[in-house]
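Novice: Pasting a predicted model and its sequence here:
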Amino acid sequence: MNAKNQSNSMEKKLCRQLFLSLSLYAALGLAVTLVLDYILALFQNPISVWLIQRIDLIYFFCLIFGFGGIFYRYWKKPWSYLNEVVQGAGRLHEQDSRPIELSAPLGEVENQMNQIKMSVLLSKQAAKMAEDKKNDLIMYLAHDIRTPLTTVIGYLNLLEEAPDMPAEQRTKYTGIALEKAERLERLINELFEITRLHARTVALKKEKLDLYCLLVQLADEFYPIISAKGNSLRLEIKEKMTVFADAEKLVRVFSNILKNAVSYSYPDTEILITADVQGDFVNVDIQNQGDQIPQERLGDIFEKFIRLDKARLSDTGGTGLGLSIAEEIIRLHGGEITVESEEKMVTFHVRLPLSD
């Protein structure tokens, strides 16, 4: 109900109440006057006769004063309602969940004001969460840049201060510095990439893509990394499974998920990739055996720089951006990526549309 209709409804309601009050008062006054006239007729004395002769005048003055009181009461009512609304409006920006309470005739206004208050409260909470995430992002980014940068500077200073350092040791330190510098470059590149993906400034080059061939090729590329930990990879995918997608971006998605699966899998366990078609979508599941992710952390796993295991992440050289990048790419394709974890099994579900 819009404001104009609501105002008209309240106006009609007040008019009906006013009309009923006046009618009831007039009818009640008439009944009292008739009863009084009957009682006075029973007493034959000058006062009774005088009152009977002026009974209609008495009734008239009673109506005047009564109607005046009723009109005054209903004249004050809108002002009291307005005062309630003003006080309620003053509570719209209060940082509490207590509902605004108004008089019964203002029920619709009360509901709308409570909806506005709740939306304002949720907006402020969302703004605070966004600010907290931004601060966390800056903190994590500063930490991740500083750590390899400190290492690079440290080894370069060491090389500068010891020009007569043995060649073997110099080569070792140079290699470590180069490795850390490359990790720093990778972090910066991924940060730029996820920023562009989030801003939707990346143009997808969609084409018909054989998903079966893509996943088989990816499995072959990951074989050395997977076998190094004693793990194995099994594919359960039907051939001739075609999607309309950006091949390069999709490879990035499944590579990031597989890297995560390899990093967090128990040694000598199997990583399973399955895919099937459901309606207009294809579902790809990547499952590995590893520590169970707490249910309250599942919603955070795609956040930038979220680390469920910092020690293991530093060992694998991850940047904390891989899953965030994967999520943004899948969203650009009109799909969805989720994760579930139970009984030491972690499964990533990727849902992609078959056509554009």
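Specialist: Received, thanks. Residues are numbered from 1 along each chain as shown.

Novice: contacts, neighbours, all on C-alpha from now
Specialist: Noted.

Novice: Starting from Val86, give me the distance back to the closest residue to Lys117 other than its chain neighbours.
Specialist: Using Cα to Cα, 6 or more residues apart in numbering and skipping residues adjacent in sequence, the residue nearest Lys117 is Leu92, 4.8 Å away. According to Cα to Cα, to the nearest Å, Leu92 and Val86 sit 10 Å apart.

Novice: Which one's more surrounded, these two?
Specialist: Comparing Leu92 with Val86 by other Cα atoms under 10 Å, the one with more neighbours is Leu92, at 20 against 11.

Novice: Grab the most central residue of the protein for me.
Specialist: What sits nearest the mean C-alpha location of the chain, by Cα atoms, centre = their mean, is Ala126, with 7.4 Å.

Novice: What helix or strand is it located in?
Specialist: Using DSSP states H and E, Ala126 sits within helix 107-161.

Novice: ok now the following helix or strand past that helix, how far from the chain's centre?
Specialist: Sequence-wise, the next helix or strand downstream of helix 107-161 (DSSP H and E) is helix 167-198. Distance, stretch centre to chain centre, for helix 167-198: 34 Å (Cα atoms, centre = their mean, to the nearest Å).

Novice: What helices and strands are in contact with helix 167-198?
Specialist: The contact analysis (3 or more Cα pairs under 8 Å, 6 or more residues apart in numbering; DSSP states H and E) places helix 167-198 against helix 107-161, helix 322-332.

Novice: For the ones you listed, give me JSON lines that also has distance to Ala247.
Specialist: Converted to JSON lines, the helices and strands packed on helix 167-198 look like this (distance: least, Cα to Cα, whole Å):
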{"stretch": "helix 107-161", "distance to Ala247": "29"}
{"stretch": "helix 322-332", "distance to Ala247": "11"}
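
Novice: Those helices: which one's closest to Phe222?
Specialist: When these are compared by Cα to Cα, helix 322-332 sits nearest Phe222, at 16.0 Å.

Novice: who are the neighbours in contact with Trp180?
Specialist: Residue 180: Lys, not Trp. For Lys180, the contacting residues are Pro148, Leu149, Thr151, Val152, by Cα atoms under 8 Å, 6 or more residues apart in numbering.

Novice: does the last one really touch Glu182, like I thought?
Specialist: To tie it back to what came earlier, the one meant is Val152. No - with contact defined as Cα atoms under 8 Å, Val152 does not count as touching Glu182 (10.2 Å).

Novice: the more surrounded of the two?
Specialist: Ranked by neighbour count (other Cα under 10 Å), Val152 and Glu182 place Val152 first, with 21 against 13.

Novice: Could you give the number of residues near the nearest residue to that one once chain neighbours are set aside?
Specialist: Using Cα to Cα, 6+ apart and skipping the chain neighbours, the partner closest in space to Val152 is Ala177 (4.6 Å). The number of residues packed around Ala177, counting by other Cα under 10 Å, is 21.

Novice: Against that first model, consider the following:
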Amino acid sequence: MKSKNELLKKAMLRIIGFAIIYTCVLFVIILIAWNLASQITWYASDPLYRFLLFIQDGLVIFLPILLIVGYLVIVFFELRKPYAYLEDVIQGVQNINDRHLHLIHLEHDELRDVNDLLNQTKADIELNEQAAKMAEQKKNDLIVYLAHDLKTPLTSMIGYLTILKDEKDIPQQSHDHYVEIALDKAERLEDLINEFFEITRFNLTQQALELSRIDIVRLLEQLIYEFKPMFKDKNLQCELDAPRLLEMKCDVQKMQRVFDNLLKNAVNYSFENTVIHITLLQSEKGYEFTFENQGNTIPQAKLDHIFEQFYRLDSSRASHTGGAGLGLSISKAIIEQHHGQIQVESYDEKIIFKVLIPLL
């Protein structure tokens, strides 16, 4: 945008330019009049002749007066423009909050930069309002999803515990079965609460990374070992293709949470009797992780939303597949904290997550 000095300089140049033009025109008129008067034969009794003699005798006085009056007129008309500019700008500012007006148009071309700034401000205000509405909607979604997802296991727990309380002569086998179900629902409830707590922490606080060096291959091997019971349920195999030793600087606990979420996602959405492939490479860009499993191909429309909070691939939130739809959202937040990127693609009954963590 033009500075005040530039605008003032432009105004002064306009005044000086008009003053020079006015001076030149005035002198040209005087010279033309002088030449025309010299070619005419005058008589002493002619009133016009006496008037011209009066002008000639007082030219030293009249010429400065004409110049000063002309300069004042020029300055007056030039100084009127800032007031017109001001009125134009005030009208533009008033139109910033006009929802029926898409763009602001100032009348004066000299205010083109101001016009662009007002339109940018109007666009920023509209974007901020949309962001505020989205934040409010997310907060409302958090309450709705929290109520729904916590109510389901809680209702089951209350139901089975009520049966155990009211049925005094219930068979031991049924008793143990109901206790097992109630315990499973309680653990499910704990997992959901932990997920909501995690996403709230990432949304409300700026957590500094606690960086340290770790053998990232060893971390993945340990995680795969801990997942063996889950692999067994679906007869899955997990293969790790990585160097024997590779150190990586990262926040260990947060990155472990990322790998845990990705591996859990691979298990939940894998066909039975298939293999999960984990690949780790180091390049000039950094550390490249790939988690690939065999499962139903995910449409692109769903892939576009897969990292959003509370989004789940299954259409019913009552499904036991996956959690509250926060795992991938949390993973994305952690990866971005490490200045990395995460992508997902799906084709030919394959689901592939790619993670890039730059060298820190």
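Specialist: All right, it came through fine. Quick caveat: nothing in here was measured; it's all calculated off a predicted structure.

Novice: Work out the TM-score between the chains.
Specialist: With the length set by TM-score structural alignment, normalised by the length of structure 1, the two chains reach a TM-score of 0.84; 351 aligned residues with a Cα RMSD of 3.0 Å.

Novice: follow-up on the earlier one: roughly how far apart are the residue nearest to the centre of structure 1 and Gly299 of structure 1?
Specialist: Ala126 of structure 1 sits 16 Å away from Gly299 of structure 1, going by Cα to Cα.

Novice: what's the answer for Thr274 of structure 1, then?
Specialist: From Thr274 of structure 1 to Gly299 of structure 1 the distance is 23 Å (Cα to Cα).

Novice: got it, and Arg234 of structure 1?
Specialist: Distance, Arg234 of structure 1 to Gly299 of structure 1, using Cα to Cα: 27 Å.

Novice: Same question for Lys240 of structure 1.
Specialist: For Lys240 of structure 1, the distance to Gly299 of structure 1 - Cα to Cα - is 33 Å.

Novice: Show the subsequent helix or strand relative to the strand or helix carrying Lys208 of structure 1.
Specialist: Using DSSP H and E, Lys208 of structure 1 sits in strand 206-210. Toward the C-terminus, strand 206-210 of structure 1 is succeeded by helix 211-228 as the next helix or strand (DSSP H and E).

Novice: buried ones in stretch 295-303 of structure 2?
Specialist: Gly295, Ile298 (16 or more other Cα atoms under 10 Å).

Novice: do the same with stretch 237-251 of structure 2
Specialist: Neighbour-count burial for stretch 237-251 of structure 2 flags Gln237, Cys238, Leu240, Ala242, Leu246, Met248, Lys249, Cys250, Asp251 (criterion: 16+ other Cα under 10 Å).

Novice: try stretch 337-352 of structure 2
Specialist: For stretch 337-352 of structure 2, burial by neighbour count (16+ other Cα under 10 Å) applies to Gln337, His338, Gly340, Gln341, Ile342, Val344, Glu345, Ser346, Lys350, Ile351, Ile352.

Novice: Quick check, Asp348 of structure 2 in contact with Asn293.
Specialist: No - between Asp348 of structure 2 and Asn293 there is no contact under Cα under 8 Å: 11.0 Å.

Novice: The residue nearest to the centre of structure 1 pairs with which position in structure 2?
Specialist: When structure 2 is aligned by TM-score structural alignment, Ala126 of structure 1 is paired with Ala131.

Novice: and if you look at Tyr72 of structure 1?
Specialist: For Tyr72 of structure 1, the aligned position in structure 2 is Phe76, judged by TM-score structural alignment.

Novice: one step back: most tightly packed of the helices and strands packed on helix 167-198 of structure 1?
Specialist: Mean neighbour count (mean count of other Cα atoms under 10 Å) peaks for helix 322-332 among these, with a mean of 22.

Novice: Run the chain-centre distance for it.
Specialist: That offset, for helix 322-332 of structure 1, works out to 18 Å (Cα atoms, centre = their mean).

Novice: Can you name the next helix or strand after that helix?
Specialist: For helix 322-332 of structure 1, the following helix or strand on the C-terminal side (DSSP H and E) is strand 336-342.

Novice: Mean deviation, that next one versus structure 2?
Specialist: Taking mean Cα distance after the TM-score superposition for structure 1, the mean distance separating strand 336-342 of structure 1 from the aligned residues in structure 2 is 2.4 Å.

Novice: Does anything pack onto that strand? Which helices or strands?
Specialist: Strand 336-342 of structure 1 packs on helix 295-298, helix 322-332, strand 345-353, going by 3+ Cα pairs under 8 Å, 6+ apart.

Novice: what's the closest of these to Gln44 of structure 1?
Specialist: Closest to Gln44 of structure 1 of those is helix 295-298 (Cα to Cα; 92.0 Å).

Novice: Can you give me the buried ones in the helix or strand that that closest one is followed by?
Specialist: Sequence-wise, the next helix or strand downstream of helix 295-298 of structure 1 (DSSP H and E) is helix 310-316. Within helix 310-316 of structure 1, the residues that count as buried by 16+ other Cα under 10 Å are Leu313.

Novice: Which strands and helices lie in contact with helix 310-316 of structure 1?
Specialist: Counting contacts by 3+ Cα pairs under 8 Å, 6+ apart, helix 310-316 of structure 1 packs against helix 247-264.

Novice: Aligned counterpart of Asn283 of structure 1 in structure 2, please.
Specialist: Asn283 of structure 1 maps onto Glu288 in structure 2, by TM-score structural alignment.

Novice: Leu82 of structure 1 now?
Specialist: Per TM-score structural alignment, Leu82 of structure 1 is aligned with Leu86.

Novice: and its match, that one's in a helix?
Specialist: Yes - under DSSP: H, G, I helix; E, B strand; the rest coil, Leu86 of structure 2 sits within a helix.

Novice: still on that earlier bit, of Thr274 and Gly299 of structure 1, which one has the most company?
Specialist: The neighbour comparison of Thr274 of structure 1 against Gly299 (other Cα under 10 Å) goes to Thr274, with 16 against 12.
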